[in-house]
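1. below are the sequence and a predicted model for it; my questions follow.
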Amino acid sequence: MALFLQGCTFAQQYASSLLHGKSQSSTRALKLGVLSTARINSAAVIHPAETHPDVELYGIASRDAQTAKNAATKYGFSKSYGSYQELLDDPLISMVYISLPNSLHFEWSKKALIAGKHVLCEKPFTSNAEEARELFRVAEERRLVVEEAFHWQFHPAAHLFRNILESNKYDRIIRTDAWMTSTPAIPSGDIRWQYDLGGGSLMDECYALSFTRYALHNERPKQILSAAARPSKDDGRVDAAMHALLLFEDDNGNPITSRIYTDLSRSRLGGVLPRVWELPSIEVETDAAIIYFYNAMMPHIYHYISITDKRTGITEYKTQSSGGPIWGDRWTTGGKGGKSYWSTYRWQLEAFMERVRDKEPICWVPSEDTVIHMECIDEIYKKAGMPIRGDPMEVVKDEKVRMAQKMEQTETSGRSEKT
């Protein structure tokens, strides 16, 4: 559903921009730089920044100067840069948003921190847990903000979901089931299929793991009970799909089993029609109820939280687009409780800017939670018999393969010339 949801959120953000216009920047607005001209930028940071008075869309960078210039003209950036480092060297930029391929998150986030910039980095935060720990170390050392962009956790619907689970009305949690799939399937050649770029379904669709850990207060699993991957046809190190079963425990030591399912290539129904009933979601079963959060990933497009009481058989439905348990009494740049048309990305930007301003944001993804999240991904890959991303041994192996291929091509070319 990734491509389908992306299309929906692009349309929603574009319509919101037209209907609600742009906010006038405040005199204290901070300059934002964007590393890459990735398609996600418009929904993830550009349109959200348009309605945040403390953010100025200042610079955008690409490896190609003309590409960067075109993006700057299209979206109203003041400057463009023909390299990522050139943007980081600009002393006027206070913060950067990084939407580069997964394998480049660590390198450029670290360079941005060293250059004195606050960082909002797309998920997955890094290639592995070791890299995540290093980024937070550098950020703490330099007293800078670095945040993984798990935008859905900032939305009021997510807070309502957790509030329902915490209410004790439905007793203890006994199991969870979370999923994220892609229909149409991610096309071949996409970076999500490339191991060297941090590809794989668990990496790209780690929202399913995020939903699960959020519902369970971001706990560390006691054990990865099982993990089975369906390898990509082109590279056995890349998971086209991943099934994992995790064991958690509640505060009283009671077991909670959690299933995670990710899939980049759901090809049924001809692989063309989106399976809208499979929007990224999570189901939580308690002793007394089944609680289902439909489209937890992008609730600003559409969502509902259904609660089926096992004791009565009655199902009730809830939604939350602004205010709610956390934002309800909070004054934001959009007024008290925020705006109902804000996307998950806009709510995220609200919190990010509070932290950058050295305030205490009302909700946040703590560094320790991000590290545990990456540790879980590493352990699931190991359990499935697959290499973790950024594994030095795999890098060496790749280099040897490339060298062998190059030598073979040279020899073949030489034989042809002699013939």
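-> Sure, I can see it.
2. alpha carbons only for contacts and neighbour counts from here, please
-> Will do.
3. now do the SS call for residue 34.
-> Of the three states, residue 34 takes strand according to DSSP: H, G, I helix; E, B strand; the rest coil.
4. gap between it and residue 15?
-> Plainly put, residue 34 is 22 Å away from residue 15 if you go by Cα to Cα, to the nearest Å.
5. same drill for the two, tell me which one is more crowded.
-> Just comparing residue 34 and residue 15: by other Cα atoms under 10 Å the higher neighbour count belongs to residue 34, 29 against 12.
6. contacting residues for that one?
-> Shown in contact with residue 34 (Cα atoms under 8 Å, 6 or more residues apart in numbering): 59-61, 96-99.
7. switch these over to CSV; also include neighbour count, distance to residue 232 and secondary structure.
-> Compiled in CSV, the contacts of residue 34 are given as follows (neighbours: other Cα atoms under 10 Å; distance: Cα to Cα, whole Å; DSSP: H, G, I helix; E, B strand; the rest coil):
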residue, neighbour count, distance to residue 232, secondary structure
59, 26, 37, strand
60, 30, 33, strand
61, 27, 32, strand
96, 24, 33, strand
97, 26, 30, strand
98, 29, 27, strand
99, 23, 24, coil
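8. export the residues you listed to JSON lines and tack on distance to residue 353?
-> Below are the contacts of residue 34 laid out as JSON lines (distance: Cα to Cα, whole Å):
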{"residue": "59", "distance to residue 353": "17"}
{"residue": "60", "distance to residue 353": "19"}
{"residue": "61", "distance to residue 353": "21"}
{"residue": "96", "distance to residue 353": "12"}
{"residue": "97", "distance to residue 353": "12"}
{"residue": "98", "distance to residue 353": "16"}
{"residue": "99", "distance to residue 353": "18"}
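9. take the one below as the second:
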Amino acid sequence: MASLVSMVGRLWGAFDPPKSPKSSDALKFGVLGAANIAPLALITPAKSHPEVIVQAVSARDRKKAEAFAKAHGIPEVRDSYEDILNDPNIDCIFIPLPNALHYEWAVRAIRAGKHVLLEKPSVSNSIEAESLFNLPELSKPDGPVLLEAFHSRFYPSWSYFRSLINPADVVHVSAYSMIPWWGTGKNDIHFNYALSGGSMMAMGTYNMATLRLIFGAEPEECLSCDTNAYTDGIHDKCDYEVKAKFRFPNGGIGEAETTLKGPTYWTPSHVTVTNKEVVVPDDTIPTAQEKVLSRELTLHGFIHGVFWHRIDIKNVYTIRNKEGGAVIKKWEEKTFHKAYTFREAGGQFADLPGETFWMSYRHQLEQFVNRVKGRKTQHWVSAEDSIGQMRMLDMAYEKSGLGPRPTSKYRVEDS
């Protein structure tokens, strides 16, 4: 009962956070597109951040933008995306547009001197990623800040989970995510190839990023990529579920499975890490014997940890003869942990900011503002990381036979 009350209170605060007075030097955001993700990813988290104001929004349909602004308390509505980019009063741009438009509008925003918070996946393929993240403006000391909004990486439970892992010891990782069948429709942008749709671009990108981060390396090969995909007209080549397998440099195997047409009941995302067997020093056993540990770690709810998550640690100990390997004794120990704040994560994270009601998007916004303001950031998604992520997605799409998502016709020279 206590845990239920705690969850209700936490989620109430996450979706209706206390409003913070705004500082005189607060960053003013312009939002390109009246997207459904914008309230969750920026507008709601901004309420509790003293240095963030969501100032303006624009959409292809001005009436839609006006209704969106009224619903979310955004002071200004602009006729076009260009109007927002050209406004000297706007410091930062949030881009929650369909995937195929990310590249063009991120380039335009950076060329306009704006800091950019860019929804994931950052672009449609690795060609666009190489171009975007290597823009010369981004390498200038006082140049714009660009962040691919992989919000889940900023949550305390993820930081704590990774701290338990030594990438060199990892032999297998499996990551699963889903959206129930009723949560998407065939005409959603997820299933529009021209807009760079597909389950790998939607939920699968979380899974694949998780594999890369846990192995601490880029995959050498996509061993298999089995998909179910539409094959009719506008939905052609759009996967709605996928299971991909990758080999990493240490020989370990990573598996990513996701679906946008899942069972009726939603199941939390989860990632399980299997480590190689390691010898544990133990002076209490005979010298002819050895004690070894096999560890399995699982993070339930690795995408939206604020709703619910749990870190399971399963340690399997074996005492055996060094000669011949005969097992003398074997037993299992299980523990679990939660970290809704960095204080709960403890250790090296204990002093990092955050409240129980902060969702991953709020933690992400904290770090984005810190980077823009020239302050230290504890977590970040680097340009190399974002480029590597798109290479992995391309690798999987190539193996599936569907091919990478199409490259934008927009060129940097056009801005």
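-> Everything's here; your move. Given the structure is predicted, the values throughout are model-derived calculations rather than measurements.
10. quick one: the helices in the stretch 301-415 of the second structure, in order.
-> In the stretch 301-415 of the second structure, the helices defined using DSSP state H, counting those that start in this stretch lie at 342-345, 360-372, 383-400.
11. closest one to residue 254 of the second structure among those helices?
-> helix 383-400 (11.9 Å; Cα to Cα).
12. find the nearest non-adjacent residue to the residue mapped onto residue 391 of the second structure from the first structure, please.
-> Aligned counterpart of residue 391 of the second structure in the first structure: residue 375 (TM-score structural alignment). Nearest non-adjacent residue to residue 375 of the first structure, counting by Cα to Cα, 6 or more residues apart in numbering: residue 129, 5.1 Å away.
13. kindly report the same for residue 382 of the first structure.
-> Leaving aside its sequence neighbours, residue 382 of the first structure sits nearest to residue 388 (Cα to Cα, 6+ apart; 6.8 Å).
14. and the counterpart of that neighbour in the second structure, how many neighbours?
-> Alignment note (TM-score structural alignment): residue 388 of the first structure maps to residue 404 of the second structure. By other Cα under 10 Å, 21 other residues sit near residue 404 of the second structure.
15. hang on, residue 404 of the second structure packs against residue 394?
-> Yes: in this structure, residue 404 of the second structure is within contact of residue 394 by Cα atoms under 8 Å, at 5.1 Å.
16. residues contacting residue 21 of the second structure?
-> Counting by Cα under 8 Å, 6+ apart, residue 21 of the second structure makes contact with residue 50.
17. in a strand, it, correct?
-> No: in this structure, residue 21 of the second structure is coil, not part of a strand, as judged by three-state DSSP.
18. distance of the counterpart of it in the first structure relative to residue 300 of the first structure?
-> When the first structure is aligned by TM-score structural alignment, residue 21 of the second structure is paired with residue 24. From residue 24 of the first structure over to residue 300 of the first structure the distance is 24 Å, taken as Cα to Cα.
19. hmm, residue 374 and the residue nearest to residue 375 of the first structure touching each other?
-> Yes: contact criterion Cα under 8 Å: residue 129 of the first structure and residue 374 qualify, at 4.7 Å.
20. number of residues surrounding residue 23 of the second structure?
-> Neighbourhood size, residue 23 of the second structure [other Cα under 10 Å]: 12.
21. residue ranges for the strands of the stretch 51-200 of the second structure, please.
-> Applying DSSP state E, counting those that start in this stretch to the stretch 51-200 of the second structure gives strands spanning 52-58, 76-78, 92-95, 115-119, 146-149, 170-180.
22. next, the mean deviation of the first one compared to the first structure.
-> In other words, strand 52-58 of the second structure. By mean Cα distance after the TM-score superposition for the first structure, the fitted strand 52-58 of the second structure averages 0.9 Å away from its aligned residues in the first structure.
23. what's that strand in contact with?
-> Against strand 52-58 of the second structure from outside (Cα under 8 Å, 6+ apart): 22, 26-34, 43, 46-47, 65, 69, 74-81, 84, 90, 369.
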